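Asks: Mind looking at a prediction? Sequence and model below.
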Amino acid sequence: MDAPGSLCWTELYTTDAAAAKEFYGGLFGWRFGDMALPGGGGAYALITPAGLPEERMHGGLMELPAEHLTLAQGRPYWHPVFAVADCDAAVAAVTGNGGRVQMGPQDAEGVGRLAVCLDPANADFVVLTPVRG
């Protein structure tokens, strides 16, 4: 955890954010803090595990219409983010091992350098070199 090669963030893309919050809140005791997306693009809920302070949040939840969930044929899915020491080197390793890049690498202000990738079976994931704070 908290090191290159580890899972550092997860996002749930779902067609029903309220139902997902109720389910995961009831199952794991997760707490959700909504924040408005720029330009009136809806809300993004930050996920904090039960018993931990907000600074240990581990993911987000976003409601999207089914037509925006094309990789999962319109069904909700988890989108994992893996920390890497060098995003560009990780992208080279992805493509060198039969994966593809959907977006990036690019810099995201306040977040780090990231790329959205697909493994050989088309499962998506992100590689991220986080900003050091």
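Replies: Good, I have the coordinates. Numbers count the residues shown, from 1 in each chain.
Asks: alpha carbons only for contacts and neighbour counts from here, please
Replies: OK.
Asks: And D34, how far from G25?
Replies: 14 Å (CA to CA, to the nearest Å).
Asks: Break down the chain into its strands, ranges please.
Replies: Using DSSP state E, the strands assigned to the chain run over residues 7-14, 31-36, 43-48, 59-63, 77-83, 100-108, 112-118, 124-130.
Asks: For the ones you listed, give me a markdown table that also has mean neighbour count and distance to A20.
Replies: Shown next, in a markdown table, are those (neighbours: other CA atoms under 10 Å; distance: least, CA to CA, whole Å):
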| stretch | mean neighbour count | distance to A20 |
| --- | --- | --- |
| strand 7-14 | 20 | 8 |
| strand 31-36 | 15 | 11 |
| strand 43-48 | 20 | 11 |
| strand 59-63 | 20 | 8 |
| strand 77-83 | 19 | 11 |
| strand 100-108 | 15 | 26 |
| strand 112-118 | 21 | 24 |
| strand 124-130 | 23 | 20 |
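Asks: want to compare, so here's the second one:
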Amino acid sequence: MPTPDHSNGAPCWIDLMTSDTEKAKDFYGTLFGWTFQTGDQEKYGGYITAAKGGKTVAGMMQKDDSMTGMPDMWSTYLRSDDAAATVRAAAQHGGQVYMEPMAVPEQGRMAMIADVTGASVGIWEPAEMKGFELAAEAGSPAWHELHTKDYAAAVKFYQDVFGWDTDVMSDTPEFRYTTLGAGDAAKAGIMDASGYLPAEVPSNWQIYFAVEDADASVEKAVSMGAQVIHAAEDTPFGRLATLADPTGAMFKIVADTGQGAQAATEA
């Protein structure tokens, strides 16, 4: 597979903020076949890069004392040519700035914001590090999805701030869904979650990892201390399951059942 083409505004990186990096490495290394490299402590704060088959797929970072009370979580980063300008645009369109753009030596610049509906999302302005080098193959990120309590406001925010060229995949009371790009070229989705997200759960980005066998992956994850949030089920886009890793970070897995292309065509 060629290296993914990270267009402006699209997901280009993911990372895990965890309370136990060693446990996380054991878990994801076994589940997805990842290998790990730890960056220089002074230069990169001990940031851990995960790879699959020699291609980078994700990052990990140990939570520090300032993050007490914050749950372990995966984050999606959207590409920007100018992180500072994107942060300013986010604030102007009702978002919150959690972390101003910060230089990562030689690699690029990163920032963290909340969108207008309260979902946290990262911003990555690339230099040497362009983003994940593998996607939609077993053990790599396959899809990125915003579950939002204010669907219309979220769609407009990503159009205005990140320049999304959107396509409405479905617009019924039961299922409202908009994508960045259309059909097989879509790179991310926004789902109306107002009907099912509990009051205490904010709008949030969710990451899907590709696996060869969803049921076997669930069984393996549970044997290592994961919890099943939603059991594996067949959908038009593959067999999906939602899990929480041993320290509580939530993620999804998806196994291609051959129906995804047909569903995209029919949408």
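Replies: That came in fine, so what should we check first? This structure is a prediction, so every number in the text was calculated from the model and none was measured.
Asks: Could I get the strands of the first structure in TSV, plus columns for distance to A93 of the first structure?
Replies: Converted to TSV, the strands of the first structure look like this (distance: least, CA to CA, whole Å):
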stretch	distance to A93 of the first structure
strand 7-14	17
strand 31-36	34
strand 43-48	30
strand 59-63	25
strand 77-83	14
strand 100-108	10
strand 112-118	11
strand 124-130	11
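Asks: Can you tell me which of those strands is nearest to K21 of the first structure?
Replies: Ranking the strands of the first structure by proximity to K21 of the first structure (CA to CA) places strand 31-36 first, at 7.3 Å.
Asks: Can you list the neighbours in contact with the closest one?
Replies: 21, 25, 42-50 (CA atoms under 8 Å, 6 or more residues apart in numbering).
Asks: Give me the distance between the residue of the first structure most remote from its centre and A90 of the first structure.
Replies: Seen from the C-alpha centroid of the first structure, the residue lying at the greatest distance (CA atoms, centre = their mean) is G96, 23.0 Å away. Between G96 of the first structure and A90 of the first structure the distance is 10 Å, computed by CA to CA.
Asks: what's the matching residue for V97 of the second structure over in the first structure?
Replies: If you follow V97 of the second structure across to the first structure using TM-score structural alignment, you land on a gap.
Asks: which element is V97 of the second structure on?
Replies: For V97 of the second structure, the host element (DSSP states H and E) is strand 96-104.
Asks: by contact count, what packs against the very next helix or strand once past that strand?
Replies: Next helix or strand after strand 96-104 of the second structure toward the C-terminus (DSSP H and E): strand 108-114. Strand 108-114 of the second structure sits against helix 83-92, strand 96-104, strand 120-126, with contacts defined as 3 or more CA pairs under 8 Å, 6 or more residues apart in numbering; DSSP states H and E.
Asks: Determine which two of the contacts of strand 31-36 of the first structure are furthest apart.
Replies: Checking the contacts of strand 31-36 of the first structure with CA to CA, the most distant pair is G42 and A50, at 25.0 Å.
Asks: Can you check which helix is longest in the first structure?
Replies: helix 17-28 (DSSP state H).
Asks: Pull up the aligned stretch in the second structure for it.
Replies: Counting by TM-score structural alignment, helix 17-28 of the first structure corresponds to 151-162 in the second structure.
Asks: sorry, back to before: okay, angle between the strand holding V97 of the second structure and strand 120-126 too, please.
Replies: 30 degrees (axes from the mean of the first three to the mean of the last three CA atoms, to 10 degrees).
Asks: Any buried residues in strand 96-104 of the second structure, and which?
Replies: Of all the residues in strand 96-104 of the second structure, those buried under the rule 16 or more other CA atoms under 10 Å are 96-97, 100-101, 104.
Asks: Closest to W13 of the second structure out of the residues you listed?
Replies: V104 (14.0 Å).
Asks: Tell me if I'm right that that closest one and Y44 touch.
Replies: Yes. With contact defined as CA atoms under 8 Å, V104 of the second structure reaches Y44; the gap is 7.1 Å.
Asks: Pull the contacting residues for the aligned partner of A45 of the first structure in the second structure.
Replies: Under the alignment (TM-score structural alignment), A45 of the first structure pairs with T178 in the second structure. By CA under 8 Å, 6+ apart, the residues touching T178 of the second structure are 155, 166-170, 189-191.
Asks: How many residues are close by G99 of the first structure?
Replies: By the criterion of other CA atoms under 10 Å, G99 of the first structure has 19 neighbours.
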